[in-house]
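>>> Pasting the sequence and the predicted model now:
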Amino acid sequence: MKKIIWNDKTFDFGDRILNLQNQHVADLLNMIHQSPSLLSDRDFITSALEELFEYSQECLGHEEDILTEISCQYTQEHKQRNWEFLTNLSTLSAMAENGSLVFPTKFEEFVEDWWENHVIREDLKCRTCISTGKRGKCSFPQKNN
């Protein structure tokens, strides 16, 4: 994955809080790609995992609240995918704690997948509904299995 150049227009999710939180995920990915050795640094790993757990509480909870408030027909799908994010993050946390040799690769794949499939592919489809605060025509993608 190439470096993510944050652009407020391109990555406007329709909500300032979502924008800031998702920009933080982009920054994390850029750090990993710029310095892959960070994934061998125990302090960095701990900090990155803590930040993603915080992201799951703040950003994903906020996103779910917005979608519920506007009666988005895809709220349940978002909640399910957010739950999967948290479950996978917990698994990664355990891998890191146990010193798993595959952790660096799995962590990078996880964050990249989240960025590409949830943040870009799913969240940006809902930006009109989120920015107007009205249920609209989100073109929420079906999950690939």
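Nice, thanks for sending it over.

>>> C-alpha only now, for contacts and for neighbours.
OK.

>>> in the longest helix seen in the chain, what's buried?
With secondary structure taken from DSSP state H, the chain has its longest helix at helix 75-97. If you call a residue buried by 16 or more other C-alpha atoms under 10 Å, then helix 75-97 has these buried ones: 75, 78, 79, 81, 82, 85, 86, 89, 92, 93, 95, 96.

>>> So what's the residue count around the residue nearest to the second one when sequence neighbours are not counted?
I take that to be residue 78. The spatially closest residue to residue 78, leaving aside those adjacent along the chain, is residue 64, at 7.1 Å (C-alpha to C-alpha, 6 or more residues apart in numbering). The number of residues packed near residue 64 is 17, by other C-alpha atoms under 10 Å.

>>> Okay, and residue 64 sits in which element?
Per DSSP states H and E: residue 64 is located in helix 61-69.

>>> Does that helix pack against any helices or strands, and if so which?
For helix 61-69, the elements it packs on are helix 16-34, helix 75-97, judged by 3 or more C-alpha pairs under 8 Å, 6 or more residues apart in numbering; DSSP states H and E.

>>> The structure to be compared is supplied as follows:
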Amino acid sequence: MFRSKAVVPIRPKRSDDKSWFQPVNIRPGQIAIRFDLGLAVQDDLILKGQIDAAAAVLERQLSKFRKAKGISEKAGRNRKRAQVLLQLRILDALAIEATHAHHANLVWGPDTSEKKFVDAMKSALDMAQEGYLSLAAIGNKVPTVK
């Protein structure tokens, strides 16, 4: 499982310590890559180049690590499928003035419990209210900033 804490920025010690070196312990399965942000101050393409170079290094090291562990490359793990179409059906059902039991029957068919609809309704409303649908609608276009 990926955790955001797996990526840790290591910054120089403060100058009041009069030392700009920070010891780093690298454990098996870890790698440290240094980015020189001073070079990228004037040109964002330099940072992109550093990130691309780091990605290539990481992929090579991951391949070596897998080989040493005898693990074959993974294409991905089983993930829960996106529920966008189901959420759209739930939103459509909510547009009809009826009970939640009736909404559940519209979405999943007869004899579906009202609780199933109520439980699924929150994620559908979150998707609609948090702008996820508008993000999907704009595709590759970058939204304008107000």
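Cool, got the structure. Just so you know, these numbers come straight off a predicted model, no measurement behind them.

>>> Overlay them and tell me the TM-score.
Once superposed, the chains reach a TM-score of 0.30 (TM-score structural alignment, normalised by the length of the first structure), with 65 aligned residues with a C-alpha RMSD of 4.5 Å.

>>> OK, contacts around the residue nearest to residue 78 of the first structure?
Neighbouring residues of residue 64 of the first structure by C-alpha atoms under 8 Å, 6 or more residues apart in numbering: 75, 78, 79.

>>> Likewise for residue 69 of the first structure?
Counting by C-alpha under 8 Å, 6+ apart, residue 69 of the first structure has no contacts.

>>> one step back: show me what the longest helix of the first structure is packed up against.
Judged by 3+ C-alpha pairs under 8 Å, 6+ apart, the packing partners of helix 75-97 of the first structure are helix 42-55, helix 61-69, helix 103-113.

>>> which residues of the second structure fall in helices?
Under DSSP H, the second structure gives helices at 37-40, 44-69, 84-94, 100-108, 114-129, 132-138.

>>> what residues does the last one touch?
Translated: helix 132-138 of the second structure. Contact with helix 132-138 of the second structure is made by residue 127, as judged by C-alpha under 8 Å, 6+ apart.

>>> same deal with the first one?
Residues external to helix 37-40 of the second structure that are found in contact with it (C-alpha under 8 Å, 6+ apart): 46, 47.

>>> And that helix, what's buried?
Using 16+ other C-alpha under 10 Å as the test for burial, helix 37-40 of the second structure gives no buried residues.

>>> now the third one
Taking 16+ other C-alpha under 10 Å as the neighbour-count basis, helix 84-94 of the second structure is seen to contain the buried residues 87, 88, 89, 90, 91, 93, 94.

>>> Tell me who's in contact with the nearest residue to the fifth one once chain neighbours are set aside.
Sequence neighbours aside, residue 124 is the residue nearest to residue 91 of the second structure in space, at 6.6 Å (criterion: C-alpha to C-alpha, 6+ apart). Neighbour list for residue 124 of the second structure: 87, 88, 90, 91 [criterion: C-alpha under 8 Å, 6+ apart].

>>> Would you mind measuring from residue 133 of the second structure to residue 105 of the second structure?
In this view, residue 133 of the second structure and residue 105 of the second structure are 24 Å apart by C-alpha to C-alpha, to the nearest Å.
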